[in-house]
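Novice: how would this look folded up:
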Amino acid sequence: MTGVLGTWFGGLFGERDTALPVPPAPGETAAAARGVSLALGGRAVLDGVDVAVAAGEVLALVGPNGAGKSTLLSVLAADQRPDSGGVTVAGHPAGDWSAPELALRRSVLPQSATLSFPFTVGDVVRMGRAPWAGTRAEDEDDAAVAEAMAATEVAPFAGRPFSALSGGERARVALARVLAQRAPLLLLDEPTAALDLRHQELVLRVCREQARAGRAVVVVLHDLGLAAAYADRAVVLHQGRVATDGPPAEVFTEELLSRVYQHPVEVLPHPGTGTRLVLPRRAG
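Specialist: Take a look at the predicted model:
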C-alpha cells in the first residue's frame, strides 16, 4: 500500500520490524469461547456457550433466527465482550490484543457492507491489506489483492465504484477484502445471503480452500445443505445455547433439526455423494 493512505496506515498499525503472527499449526486452536454468556436488551442471547475452531477446518454456525449465531461470531472476533466466560484468539485472551494486533490475527466479514465514499472495487479489496502497512508483509499487497479478487471473481469490475454494484457483487467484494487480509482466522457472517446458487457454491469452495491452506474458518450459514456439504464441523445454536457440535453427517438429525427449527425436517443422503441433504418436510 503506497501513497498518503499507506503512510497513514503504516503509522497506525506498525513498522517493518514489527513481529508478525506465526501461522497456527494444523489442528491448533485458533479461537475459542469458553462458558460465554451475553445479554442484550434484557435477553440472554448467549448462555454458557463453549465453541472452538482449529486451524485447517471450516466450522459452520447454524440455527434459527435469534439463536445467537452472529453474536457468537462477534464475540469470537473480540468485537463484542461477553458478560461472563472467556474468549481466546491465537492462544491468548482476546482482551490482551490491541486492535492492530487483532487485525493481524483475524479478519471479519459482517452481514452487510456499506461505504459513503466513491471507492472502486480495487480500492475496497486493498483495504484488507491495511493491517500489514509498514510491516514486511506489505511487500505482498499486490499479490494478495490479485489473488483475492481472482478467487471471488471480482477482478473483471475492479475499476467500478463499489456503490454501483449489485448486492451480490458487493458481498463478493467484501469477501475479497477479507481474503486479501490473509489473517489466520476468518470469521464470516452469512457470506452467501445475497448470492445466487453459483456464487454460493463459489464462496463455500473458497472457505474450503482457505482451510486447506491452514486457516481456521468460521462461517454463519442459514443453508443447512451448504453446511453439510462444506463444513468439517457444525455448531447448532438454539436459544443462545449449543444444541450440538460435531460433523454434519453425525449431528444433522431429523429429530434435532425438527426440534430446533420448530418445523418437520427430512435428512436424506445425496444419491451421488452421500452428503446429507436437509429439506423441510412439506405436506402432499
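Novice: C-alpha from now on. contacts and neighbour counts both.
Specialist: Fine.
Novice: what's the helix or strand for Arg34?
Specialist: strand 29-40 (DSSP states H and E).
Novice: that strand packs against which elements?
Specialist: strand 43-54, helix 69-76, strand 84-89 (3 or more C-alpha pairs under 8 Å, 6 or more residues apart in numbering; DSSP states H and E).
Novice: buried sites along it?
Specialist: Of all the residues in strand 29-40, those buried under the rule 16 or more other C-alpha atoms under 10 Å are Thr29, Ala30, Ala31, Ala32, Ala33, Gly35, Val36, Ser37, Leu38.
Novice: residues touching the fifth one, list them.
Specialist: It stands for Ala33. By C-alpha atoms under 8 Å, 6 or more residues apart in numbering, the contact list for Ala33 reads Val49, Asp50, Val51, Ala52, Val75, Leu76, Gly85, Gly86, Val87, Thr88.
Novice: any chance of the residues you listed in a markdown table with distance to Val121 and neighbour count as columns?
Specialist: Formatted as a markdown table, those follow (distance: C-alpha to C-alpha, whole Å; neighbours: other C-alpha atoms under 10 Å):
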| residue | distance to Val121 | neighbour count |
| --- | --- | --- |
| Val49 | 37 | 21 |
| Asp50 | 38 | 18 |
| Val51 | 34 | 19 |
| Ala52 | 33 | 16 |
| Val75 | 29 | 23 |
| Leu76 | 28 | 29 |
| Gly85 | 39 | 16 |
| Gly86 | 37 | 20 |
| Val87 | 34 | 25 |
| Thr88 | 33 | 22 |
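Novice: quick check: Ser74 vs Val178, distance?
Specialist: From Ser74 across to Val178, the span is 15 Å (C-alpha to C-alpha, to the nearest Å).
Novice: who has more neighbours, those two?
Specialist: Val178 (25 against 19; other C-alpha atoms under 10 Å).
Novice: what helix or strand is Leu102 on?
Specialist: Per DSSP H and E: helix 99-105 holds Leu102.
Novice: show me which positions of that helix end up buried.
Specialist: Buried residues in helix 99-105, defined by neighbour count with 16+ other C-alpha under 10 Å: Leu102, Ala103, Leu104, Arg105.
Novice: just the closest of those to Ala143, please.
Specialist: For the buried residues of helix 99-105, the closest approach to Ala143 (C-alpha to C-alpha) belongs to Leu104, at 17.2 Å.
Novice: and the gap between the closest one and Val89?
Specialist: 11 Å.
Novice: same question, Ala216
Specialist: Here Ala216 is placed at a distance of 11 Å from Val89 (C-alpha to C-alpha).
Novice: relative to strand 43-54, how tilted is the helix or strand containing Gln210?
Specialist: Element membership for Gln210 (DSSP H and E) is helix 197-212. Helix 197-212 runs at 60 degrees relative to strand 43-54, counting by axes from the mean of the first three to the mean of the last three C-alpha atoms, to 10 degrees.
Novice: quick check: buried residues in helix 197-212?
Specialist: Going by neighbour count (16+ other C-alpha under 10 Å), the buried part of helix 197-212 is His199, Gln200, Glu201, Leu202, Val203, Leu204, Val206, Cys207, Arg208, Glu209, Gln210, Ala211.
Novice: structure for this one too, so we can compare:
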Amino acid sequence: MPLDHRRLRGPEESQPPEVWAAAAAEEEEEEEVRDPCALRPLFARAGLLSQAEGSAYVELASGTKVLCAAWGPREAAAAAEPGGAAAAAGRLVCEFRRAPFAGRGRRAAAREAAAEREAAAALREALEPAVRLARYPRARLAVSALLLQDGGSALAAAVSAAALALADAGVEMYDLAVGCALCRPPGPAAAASWLLQPSEAEERRAAALLTVALLPSLNQVSGLLGCGQGGPPDSWAQALRLGLDGCHRLYPVLRQSLLRAARRRATPSTA
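Specialist: Below you'll find the model as predicted:
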C-alpha cells in the first residue's frame, strides 16, 4: 500500500491523554498541610470597569477569581416590583454566572443553571441587609458576579467583591458585607477541625461546607449557608466563630482597596 506523504505519521505506540490528566489531578489533590485558622492571601481592587457604575475584582491565593459589576439606582417599572406601585423600598437584583473555563470539566446545563440561581439567591440574601434600600424608593440596583476561575470559596469571594462594587458605585450602605468560607474534612465530626477558605480540592473532599457573610462594623451576620453531613452543634458553633473571626480579619483589606479606588478617582480632579 503506498504511503500518504501528505500526513504526519503518528508514533507506533501511544497513550490516551486521560492518563496524564489523571496523574496531574492526583498531584493537585495531595493533601495540603496548613494551619486551619490561617487565611489565604487575598487581593482586592475596586473601580476596574469603566462600563459599570461600580466594579470590583477579588482573587484568592487558592486560584479563585471573581469580577463584579454594579449598576443603579435606576427607575424600575411598577409591574416588575413585588406589590406593584405600592412597593416603596428599592429592589436589589443579583446575578451569578460561571465562565465556561472557570473550573475543571463541564457540568450539565440544567445543573449549572440551578447552581447559578442558588448562588445568586445566596448573594442577594447576604447583600440586602447591607444596602439602604429604603433610600432608593421604586428603584432597582443590579449586581452581576462573574466567576472567572473556581479555586474554592467562590461564593464567599463573590460576596466580598459584590459589596465592594456596590460601594464603588456610590450606593448608600450600612457596612461592607464580607464573605468567608469554611469546610470540615471527612472523618469523625468531633475530631475534624474546620478549615478557613478551602481550596476547590478541599471542598470536593469535605464532609460539610459553610459560608458566612458578616457586616463587621455592626457585628451582624447578613448571610449563612451550610450543607453537608450533620455534626454536633458544638462543631457548627466553632465553625461560625471561626468564620466570623475570618471576616473581621478580611475587612481591613477590603476597606483599603475601596479607599485606594477613591483616591485614584480624586487624583485627576485635583491635578
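Novice: tell me how they score on TM after superposing.
Specialist: After superposition, the two chains reach a TM-score (TM-score structural alignment, normalised by the length of the second structure) of 0.30; 131 aligned residues with a C-alpha RMSD of 5.7 Å.
Novice: ok so, going back, now render the buried residues of helix 197-212 of the first structure as CSV, adding distance to Asp142 of the first structure.
Specialist: Putting the buried residues of helix 197-212 of the first structure into CSV (distance: C-alpha to C-alpha, whole Å) gives the following:
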residue, distance to Asp142 of the first structure
His199, 24
Gln200, 26
Glu201, 26
Leu202, 22
Val203, 22
Leu204, 24
Val206, 19
Cys207, 21
Arg208, 23
Glu209, 20
Gln210, 19
Ala211, 22
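Novice: what about Glu95 of the second structure, which SS state?
Specialist: strand (DSSP: H, G, I helix; E, B strand; the rest coil).
Novice: how near is it to Leu254 of the second structure?
Specialist: Distance, Glu95 of the second structure to Leu254 of the second structure, by C-alpha to C-alpha: 21 Å.
Novice: next one: Leu60 of the second structure
Specialist: Counting by C-alpha to C-alpha, the separation of Leu60 of the second structure from Leu254 of the second structure is 13 Å.
Novice: ok, and the closest non-adjacent residue to Leu224 of the first structure?
Specialist: Excluding its sequence neighbours, the residue lying closest to Leu224 of the first structure (C-alpha to C-alpha, 6 or more residues apart in numbering) is Val278, at 6.2 Å.
Novice: just the element for the one you found, please.
Specialist: Val278 of the first structure belongs to strand 276-280 when assigned by DSSP H and E.
Novice: buried sites along that strand?
Specialist: Result for strand 276-280 of the first structure [16+ other C-alpha under 10 Å]: buried residues Arg276, Leu277, Val278.
Novice: mind listing what's buried in the longest helix along the second structure?
Specialist: Longest helix of the second structure, by residue count under DSSP state H: helix 233-270. For helix 233-270 of the second structure, the neighbour count (16+ other C-alpha under 10 Å) marks 235-236, 239-240, 242-244, 246-248, 250-251, 254, 257-258, 261 as buried.
Novice: elements contacting it?
Specialist: In terms of contacts (3+ C-alpha pairs under 8 Å, 6+ apart), helix 233-270 of the second structure is packed against strand 42-46, helix 154-168, strand 178-184, strand 195-196, strand 208-215.
Novice: return the angle between stretch directions for that helix and helix 154-168.
Specialist: If you take the same axes, to 10 degrees, helix 233-270 of the second structure sits at 30 degrees to helix 154-168.
Novice: distance of Leu182 of the second structure from Leu242 of the second structure?
Specialist: Per C-alpha to C-alpha, Leu182 of the second structure is found 8 Å from Leu242 of the second structure.
Novice: what do the two both touch?
Specialist: With contacts taken as C-alpha under 8 Å, 6+ apart, the residues that reach both Leu182 of the second structure and Leu242 are Leu196.
Novice: how many residues are close by the residue nearest to Pro248 of the first structure when sequence neighbours are not counted?
Specialist: Excluding the flanking residues, the one nearest Pro248 of the first structure by C-alpha to C-alpha, 6+ apart is Ala228, at 5.2 Å. Ala228 of the first structure is flanked by 22 other residues according to other C-alpha under 10 Å.
Novice: tell me which other helices or strands the helix or strand harbouring Ser55 of the second structure touches.
Specialist: Taking DSSP H and E as the definition, Ser55 of the second structure sits inside strand 54-60. Counting contacts by 3+ C-alpha pairs under 8 Å, 6+ apart, strand 54-60 of the second structure packs against strand 42-46, strand 65-75, helix 154-168.
Novice: which one of those lies nearest to Ala56 of the second structure?
Specialist: strand 42-46 (4.1 Å).
Novice: run through who's touching that closest one.
Specialist: The list of residues contacting strand 42-46 of the second structure from outside it, by C-alpha under 8 Å, 6+ apart, reads 54-61, 161, 164-165, 168, 253-254, 257-258, 260-261.
Novice: buried ones in it?
Specialist: Residues of strand 42-46 of the second structure classed as buried by neighbour count (16+ other C-alpha under 10 Å): Ala44, Arg45, Ala46.
Novice: output these as CSV; include the columns distance to Glu18 of the second structure.
Specialist: Formatted as CSV, the buried residues of strand 42-46 of the second structure follow (distance: C-alpha to C-alpha, whole Å):
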residue, distance to Glu18 of the second structure
Ala44, 36
Arg45, 38
Ala46, 40
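Novice: from those, which is closest to Cys227 of the second structure?
Specialist: Comparing the buried residues of strand 42-46 of the second structure against Cys227 of the second structure with C-alpha to C-alpha places Ala44 closest, at 27.3 Å.
Novice: which SSE is the residue nearest to Pro248 of the first structure in?
Specialist: Assessed by DSSP H and E, Ala228 of the first structure sits inside helix 224-230.
Novice: same for that helix, what does it pack against?
Specialist: strand 58-62, helix 197-212, helix 248-251, strand 276-280.
Novice: re earlier: and Arg204 of the second structure, which of the helices and strands packed on strand 54-60 of the second structure is closest to it?
Specialist: When these are ranked by proximity to Arg204 of the second structure (C-alpha to C-alpha), helix 154-168 comes first, at 13.0 Å.
Novice: which strands and helices sit next to that closest one?
Specialist: Against helix 154-168 of the second structure (3+ C-alpha pairs under 8 Å, 6+ apart) you get strand 42-46, strand 54-60, strand 65-75, helix 109-127, strand 139-149, strand 178-184, strand 208-215, helix 233-270.
Novice: relative to strand 139-149, how tilted is it?
Specialist: Angle of helix 154-168 of the second structure versus strand 139-149, following the same axes, to 10 degrees, is 140 degrees.
Novice: winner for burial among the helices and strands packed on strand 54-60 of the second structure?
Specialist: Per-stretch averages of neighbours, counted by mean count of other C-alpha atoms under 10 Å, single out helix 154-168 among those, with a mean of 29.
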